[in-house]
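no sequence on this one, just coordinates:
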């Protein structure tokens, strides 16, 4: 079951102030049956198929998430020790827009601190590969 449209709209409404604070817009592209949350092309959160929000943490913000009793995202039931650096907001934050924004800002800041991924190199078209092979055979 995909993320419910009502829950997605609710989260995007709550996170809308981030667009003004950081510039750009909060987007929610499809991600493995759920939705990612991005700002400036950086992933700062995700919503799972069961309508659970997780926010990105890094070495700086992780202690705050853990101290607040947040639950770490662990997508592999057979590997509970392996998880990603995403946590639920603390209990009650989903009912308090200001509190949720405080935690979302930590997630956006963590995403912005993370090194940008290098763009993927474009593959040479097959015709160019054949031409290079032909050139090598003629030498």
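Yep, that arrived. Predicted model, so just to flag it, every value in this text is computed and none were measured. Numbering: from 1, shown residues only.

please make it C-alpha for all contacts and neighbour counts, starting now.
Will do.

these two touch, right, residue 74 and residue 84?
Yes - here residue 74 reaches residue 84: they are 6.4 Å apart, a contact under C-alpha atoms under 8 Å.

which one's more surrounded, these two?
Ranked by neighbour count (other C-alpha atoms under 10 Å), residue 74 and residue 84 place residue 74 first, with 16 against 12.

which of the three states applies to the more buried one?
Here residue 74 is coil, with the state taken from DSSP: H, G, I helix; E, B strand; the rest coil.

how much space between it and residue 12?
23 Å (C-alpha to C-alpha, to the nearest Å).

got a list of contacts for the top helix by length along the chain?
Counting residues, the longest helix found in the chain (DSSP state H) is helix 97-113. For helix 97-113, contacts defined as C-alpha atoms under 8 Å, 6 or more residues apart in numbering pick out 14-15, 18, 39, 42-45, 55-58, 60-61, 89, 93-94.

ok, and here's another one to check against it:
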């Protein structure tokens, strides 16, 4: 199942005051970027997950937002993403409030080293 394009379009529209949302396909879902910074994923089942980190975990925990987990050959793994609260699906202000929390976590994340070109 492919990522829910309607949900991606909704996120992009709601995030227009913050920046431009782009997507990249990921394991049946999509990774979402705002002006080049990763801030969310849409899972293959159509759920929206915002990036989290140690600084924002308490806020996510307080809202009861589960951590993203997956099953890899019988082993349960997790990623630093939290399930979006239900109200983000129909309230653009709430979507932006939680998305900005994810965007802030994206800005704090260590940058990946880029490969150097051979001369």
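Everything's here; your move. Please read these numbers as outputs of a predicted model, since none were measured by experiment.

returning to that earlier point: name only those of the contacts of helix 97-113 of the first structure that count as buried.
When those are checked for burial by 16 or more other C-alpha atoms under 10 Å, the buried set is 14-15, 18, 39, 42-45, 55-58, 89, 94.

would you turn these into a markdown table with distance to residue 5 of the first structure and secondary structure?
As requested, those are exported to a markdown table (distance: C-alpha to C-alpha, whole Å; DSSP: H, G, I helix; E, B strand; the rest coil):
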| residue | distance to residue 5 of the first structure | secondary structure |
| --- | --- | --- |
| 14 | 14 | helix |
| 15 | 15 | helix |
| 18 | 20 | helix |
| 39 | 20 | strand |
| 42 | 22 | strand |
| 43 | 20 | strand |
| 44 | 20 | strand |
| 45 | 17 | strand |
| 55 | 19 | strand |
| 56 | 22 | strand |
| 57 | 25 | coil |
| 58 | 29 | coil |
| 89 | 20 | coil |
| 94 | 17 | helix |
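
hey, where'd the helices end up in the first structure?
5-15, 17-22, 62-67, 97-113, 126-138.

what's the average distance of the longest helix of the first structure to the second structure?
Mean deviation of helix 97-113 of the first structure relative to the second structure after superposition (mean C-alpha distance after the TM-score superposition for the first structure): 0.7 Å.
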